[in-house]
Structure formats: structure tokens, C-alpha cells
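Asker: got a predicted model here, sequence first, then my questions.
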Amino acid sequence: MKLSVLKIPLPKIDISKINITQHRRRNNPGEVPGTFFINETALPSKIFVYSYKEDHLEELAANDMADAINFTKNHRGYTHWIDVKGLGSQSVLDFIQKEFDVNPLVMEDIVHTHQRPKNEEYDHFMFVVSRMLELDKGLQLKNEQLSFLLFKDTLISFQEDYDDVLDPVRNRLRKNVNGNIRVLGPSYMLYALMDTVIDHYFTIINRLGDELEIVEDHLYQKPRKQLMYRIQGVKKLMITMRRGSWPERDKLNELLKSTNPLINEEVKLFLRDAYDHSIQIIDLIESMRETATSLLDLYLSLMSNKMNEVMKTLTIISAIFIPLTFIAGIYGMNFAYQDPKTGEILKDNMPELYMHNGYMYVMILMLLIAIAQIWYFARKGWFRD
């Protein structure tokens, strides 16, 4: 029974783009804690305000934080979500720090976007960090920090870029009248945003799983270096996801155990579900890392087998020509049968050199030896896969 492998075309992906976009630390050693500097590549801040209650929602694209705060003050009794996109406006960050009395160390962590997922509790607010991952068609992974400040009736979110994966939450907020997102306060909004980020991990894992399946199919067709590079690229993405998912699980566990009144007790039920999702993601990542490692081992094994086949072919060819070369070497010595000066017959030299049809006899002998060797190797099974 022959195993047939489908010939699936390999998607055209630039291997050099299988990479991760993230920021490195920019702090200088010895800086005073709590100081922060705006990255010159940071985008100017755009501010969006969502003020809502059970049956009503108001939205505002604010020009600055002063307009956003005035908008929330004009909607007392509402829950507010202030979404700050881009961290390039010093005035916006300074205003938030002064207006909400935020610890300078927290503002430093918001701006220096290399933080791991974590949860920190202060007297009147909570500071939460998540890692928001996005994967484009070329397997370019964007690793972005998503920070939250949770207050009694207000949630402020900070993100580096204008694009995100949070539109499902905005749509639920606009459509889900009297739903949990409208009723359970800012702590539920915090859960909803974190849960959306976590669920997007599943989308990325599914894409990487499809990539590994395509690579596996092509490995059996024809192992080549491009496949090895793609496996290594997927492993690199998995390592980044692992770095984000493990502390994400720990952060959710801390929120579940927290007694802070800013976390609604009803929300903890939903946080437990997000915690389960984070555990599933960790299990999937570990499983896929093992799969990628196995595929890499398979590639090396197939390449080794391919090399063995090449060496086997060369060995057979060499084995056939060794006796032929031996015969040719003997008759290439040209020891004369008769001394050209004295005419003496040298009986112990090569009489075959002057034999009638000697050349034909030697060629037939060499051909018979080659045929006999090929027959012998065939019986031994050397020509079988």
C-alpha cells in the first residue's frame, strides 16, 4: 500500500518577515525611578471616550484630556472608558497623572512598553498590563503593550498604536443594551478587553497550526531549507506568545484572589473563565512548540536519509568501477612482451598486449564483471528504497 502525499503549493511568504515587532528598554542605567521619556517614534495620542449606563451610551473623540474629563463630568452616574491610542503626547500623560493622582512609577511603566503582564494595586486605583498580539498575512507578529488604570467608575486604557483587536468590545458596548458590559461597571470592561486580547491568542495559534501543517505536508514532498527556516520562524513566534501567556495567567489568578472593591464580585466569575482560556493557550503553545521541534527533527532526519541515499548511489558506482579500474591499471603499466633492442621474448611480462582481439576480450571481461556486480547488489536489495 503506497502512501500518497498531496501536492499542496507552498504559500509565498517572505521568510525574512517571520519576525516580531516589539520595543526594547530605553531607560539609561541609574535614572531616577518614576521618570519617563516619550519615544521619538511614539504616535500622537488620540482620545476616545465612552460613557454608558444600562440603556444609554455617549461617545466622544476628544481633542485633549481636558475635553475628555469634562465630558465624563457632564455624565455623572455613568461608567466611563477612556481609550488613549498612541503614547506620543506628553501633555496627555501629564494631565492623567495629575488629574487621577497616578503614581509616577505607574506612568513610567505605561510609557516604557516592555512590561510583562501584571497587576498592581494602589490606594484608589489598580494598574493592569496585558500584551496584545497581532499577526499579519506575512507572519509578522506585532507585540504591543496594553495598559489599564482602573478607578471606581472609570477605566483608562493605553495602547501604542491606533490599530487594535478591541473592536468586538466596542460593538458589544454599542449594541448590548442592558447587558453585563453596560451593568457591571469598569471592572467588567477591564475583563472584556483582556478576554478579547486572550481570545485573539487562539486566532494566532490556529494560524500557526495551519502553517505547521502546510510545512509538514511539504516536508514529505521535498525537504528543503526554506521549510526549516519557516519552522524556526514559527518557533520564534511561539516563544514570544509563551512569554506573554504565562504571566497573563498569573495576573488573572491575582485578580481572582484580589479583595479590592474595585473588582466587582460578579466579574470574578468571568475572570475565572478568562483564566481557563489562558491555561488552554499555554497548553496549546507547549503542544505546538513540541510539534515544531518534532518537524525540525523530521526535516533533519529526512535530509540525513537523503544524504544516505546519495552516498549509497555513489558507493554502488564506486564499487562497480573499482575492479574495472584495477584491470585498466594493470594493463596501463605497458610492460613489453619483447625487448625492442635485443628481440628477446620476456615470458613473464604481458603477452596479452599482443594478443589478437585482446582489447575486445578485456572489455567483455570488464562488462561481465560489472553485470555480475549489479546482479549481486540487486539481490542484496541495494537498489530498493
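Answerer: Received the coordinates, thanks.

Asker: alpha carbons only for contacts and neighbour counts from here, please
Answerer: Fine.

Asker: now Gln232: how far from Lys312?
Answerer: Remark: distance between Gln232 and Lys312 (C-alpha to C-alpha, to the nearest Å) = 30 Å.

Asker: the more surrounded of the two?
Answerer: Shown here are Gln232 and Lys312; by other C-alpha atoms under 10 Å, Gln232 has more neighbours (18 against 14).

Asker: show me what the host helix or strand of Leu146 is packed against.
Answerer: Per DSSP states H and E, Leu146 falls inside strand 140-150. Packing partners of strand 140-150 (3 or more C-alpha pairs under 8 Å, 6 or more residues apart in numbering; DSSP states H and E): strand 19-21, strand 126-135, strand 154-159, helix 185-221.

Asker: okay, one more to line up with it:
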Amino acid sequence: MLHRHEYKDLVWVDLESPTVDEIRSIVEEFGIDTMVADELLSPTLRPHTERYGDYLYLVLHFPTLRKNKATAVVPEQEVDFIIGKNFIVTTRYEELASFVEFRKVFEVNAALAENHFPDNSFDIFLLLAKRLYRTVDVEIDEVRETLESIEAAIFNGQEKEMVVSLSRAGRDILNLKQALDPHQDVLSSLVALTAEFTGTEYVSRVRAIESMYYRSRKHITSIWQTLSELRETNNSLLSTKQNEVMKTLTIMAFVTFPLMLISSVFGMNTKILPIVGRDNDFWIIIGIMFIATFGMFYYFRHKHWL
């Protein structure tokens, strides 16, 4: 799907899952290199940035924790930027809310012909990049809120149920980290290319985007450490509970052992059995069992095992 927007001398073409015909149209209009055109047809494995003559080609992968229509987790979304002197082409393979919202902003300002709205392709790129990194911060905040809920549940006695929740949170943080890690090299290269492409005018603004990236990565490191602490705490509490259960079962086995032993002894098929056959022999045997059981309980209490 192709969305075309114009404002003064600037043209923005936003492609979503582009077709061959749509790619061919921008190749003819903007003189896009065939190698770049081929990359636009399908997602690229690794983020990168390059300069092709009078335009820059930039590929970034942004993490997303949402689910697609098939309810499968989509770990990241690719966004391609082609930044020319008076045009910018963006390519995506899924719908992104940041682009939908920015298209509306662009259309409104183009219709009103507001002079304060930027008419430079690099300005549009920077505005879109800021929105994308803010979306990453929203994703990070969602994971942080999830961890807070998990923490409350852990200390509310739901350690067993939180094992799966902790694993899912770990998967989300890992997706965030894996998607953002390659941005460091790409943004560093972009700073150098920006100086060549636009002069020093936009270098500081690209560094501001780079700072947003480093802040996001710092937050990811923070929530990863929180996850590790919660997982360790949860494992400790689970282990303590399991040990308490095993301790109780072991004590019960020791307590019932004298009862089984006494009942087995007096159930033996021998000619002579002490007590058996006397008056009140049943109550005497029950009394012996009771005294033995009480003695075991007293011993365990004295040792502070109960």
C-alpha cells in the first residue's frame, strides 16, 4: 500500500508491504538504486545505513510486544528510510501506529500550509525516529509494570504461578534487547554520514536521537536486572516452600513409624504375644501407641523441628 504526501517542495512516500509496481514507481520517480529497491520488497535481516549518491538508505528494526492477527508474538518491526534532498521514502511490512498518527499530522499541516511545520526530508526522518523511540519507551514501561505486578504476586504467595509469568517477561525483555542492540553501530554511522550529507547542521539532532537510544538501552538493562532479582527471589521462596513440605512429610513418616511397628508386632502370628489376651489388652496397646506418638512429637518440638 502506498501513501503519498506532499508539503511545499517535500514529498513523503510511505509504503506498507509494497508491491513490485509500487517499488518500480519510486525507482522511476526518485532514481532509487536497484539494490535498494530489491531490499524494499522484503524485510532485511540486519539493520544498516549507507549513502547512495544524493540520498541515504537506513534500515532499523524496532521491538514490539504486540501480537499479530495469528496471535503469534512479533518480536520486531522493520522500518526502511530513503532520505533524499527533497523527498523521503519510508517502508514497513506491518502497520505501525506511529506512522498512522504522523500521517494525520502531516496531512493537517500540509492542508493548513503551516510555516512552522518542517519541509525538509531530514527533519521528517528525525520526527519519525523520535516517535519510534518513544514507542520503544512505552514498550519498556509496559514490561516494567508487568514486573511490578509479578513482584506483588510473588510476595502474595503465588510463587508457583509466577514461574511462567517471569519466563514471558524475560522473553519480552530479550526481544527488546535483541532488536535495539544493532542500533548502536547504525546510529554511529548515521552521525558520520549526516555530516557528509547535510553538513554539521543536523549532526547534533542525530546525536539527540542517539541519546534516546542509549536511554532506552539503559532502561532495558535496568528491567533485566529487576527480572533477575525477582527470578532469584521467586526461586528461593519456591525452594523454601518445597523444603517445608518435605520436612513435614519426613516428620509425619517418623511419627507414624512407631504406630506401624507396634501394630505389626502385636499382629504377629506367634504362640506367645505379651499383653494380648489380657483384660483391656486393646486399650493397653492403644495407650502404648499414644505414648510413643506423643514422645516422638515431644522430641521433634524439643529439637525445634516443629
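Answerer: Cool, the structure landed. Everything numeric in this text was worked out from a predicted model, so none of it was measured.

Asker: and the TM-score between them?
Answerer: Between these two chains, after superposing, the TM-score reads 0.87 (TM-score structural alignment, normalised by the length of the second structure); 299 aligned residues with a C-alpha RMSD of 2.5 Å.

Asker: contacts only, for Asn109 of the second structure.
Answerer: Asn109 of the second structure sits next to Phe117 when contact means C-alpha atoms under 8 Å, 6 or more residues apart in numbering.

Asker: off-centre distance for the helix or strand where it lies?
Answerer: Using DSSP H and E, Asn109 of the second structure falls within helix 97-112. Relative to its chain's centre, helix 97-112 of the second structure lies at 30 Å (C-alpha atoms, centre = their mean, to the nearest Å).

Asker: list the residues that contact the equivalent of Leu227 of the first structure over in the second structure.
Answerer: Residue correspondence to the second structure (TM-score structural alignment): Leu227 of the first structure is matched to Met162. Contact analysis of Met162 of the second structure by C-alpha under 8 Å, 6+ apart lists 150, 153-154, 234.

Asker: ditto for Lys118 of the first structure
Answerer: With C-alpha under 8 Å, 6+ apart, Lys118 of the first structure has these contacts: 128-130, 247-248, 250-251.

Asker: now which residue in the second structure aligns to it?
Answerer: So, by TM-score structural alignment, Lys118 of the first structure is matched to His48.

Asker: same question for Ile320 of the first structure.
Answerer: Per TM-score structural alignment, Ile320 of the first structure is aligned with Val255.

Asker: so how many other residues sit close to the nearest residue to Pro258 of the second structure once chain neighbours are set aside?
Answerer: The shortest distance from Pro258 of the second structure to any non-neighbouring residue, by C-alpha to C-alpha, 6 or more residues apart in numbering, is to Ala292 (6.4 Å). Per other C-alpha under 10 Å, the neighbour tally for Ala292 of the second structure reads 18.

Asker: now the helices for the stretch 201-306 of the second structure?
Answerer: 203-265, 281-302 (DSSP state H, counting those that start in this stretch).

Asker: which residue is nearest the centroid of the first structure?
Answerer: Leu237 (1.7 Å; C-alpha atoms, centre = their mean).

Asker: quick one: that residue and Leu135 touch, right?
Answerer: No: at 9.7 Å, Leu237 of the first structure does not count as touching Leu135 under the criterion of C-alpha atoms under 8 Å.

Asker: shared neighbours of these two, anything?
Answerer: Common neighbours of Leu237 of the first structure and Leu135 (C-alpha under 8 Å, 6+ apart) are Leu141.

Asker: and the residue nearest to Pro258 of the second structure, what's its match in the first structure?
Answerer: In the first structure, Ala292 of the second structure lands on Ile369 (TM-score structural alignment).

Asker: what does Trp283 of the second structure give?
Answerer: So, by TM-score structural alignment, Trp283 of the second structure is matched to Met360.

Asker: so who does that match touch?
Answerer: With contact set as C-alpha under 8 Å, 6+ apart, Met360 of the first structure has no partners.

Asker: mean deviation of the strand holding Leu146 of the first structure from the second structure?
Answerer: Per the superposition on the second structure, strand 140-150 of the first structure and its aligned residues are separated by 2.2 Å on average (mean C-alpha distance after the TM-score superposition for the first structure).

Asker: what does that strand rub up against?
Answerer: Counting by C-alpha under 8 Å, 6+ apart, 17-22, 110, 113-115, 125-135, 155-161, 186-187, 190, 237, 262 sit against strand 140-150 of the first structure.

Asker: and the angle from that strand to helix 185-221?
Answerer: 160 degrees (axes from the mean of the first three to the mean of the last three C-alpha atoms, to 10 degrees).

Asker: how big is the angle separating strand 140-150 of the first structure from strand 154-159?
Answerer: Using the same axes, to 10 degrees: strand 140-150 of the first structure against strand 154-159 is 160 degrees.

Asker: next, the angle from strand 140-150 of the first structure to strand 126-135.
Answerer: Using the same axes, to 10 degrees, strand 140-150 of the first structure lies at 160 degrees relative to strand 126-135.

Asker: buried residues in strand 140-150 of the first structure?
Answerer: 140-150 (16 or more other C-alpha atoms under 10 Å).

Asker: and for stretch 269-283 of the second structure?
Answerer: For stretch 269-283 of the second structure, using 16+ other C-alpha under 10 Å, no residue counts as buried.

Asker: do the same with stretch 90-100 of the first structure
Answerer: 92-93, 96.

Asker: any chance of these in JSON lines, with distance to Asn176 of the first structure and secondary structure too?
Answerer: Converted to JSON lines, these look like this (distance: C-alpha to C-alpha, whole Å; DSSP: H, G, I helix; E, B strand; the rest coil):
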{"residue": "Val92", "distance to Asn176 of the first structure": "30", "secondary structure": "helix"}
{"residue": "Leu93", "distance to Asn176 of the first structure": "31", "secondary structure": "helix"}
{"residue": "Ile96", "distance to Asn176 of the first structure": "29", "secondary structure": "helix"}
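
Asker: how many other residues sit next to the alignment partner in the second structure of Ile263 of the first structure?
Answerer: When the second structure is aligned by TM-score structural alignment, Ile263 of the first structure is paired with Thr198. Thr198 of the second structure is flanked by 12 other residues according to other C-alpha under 10 Å.
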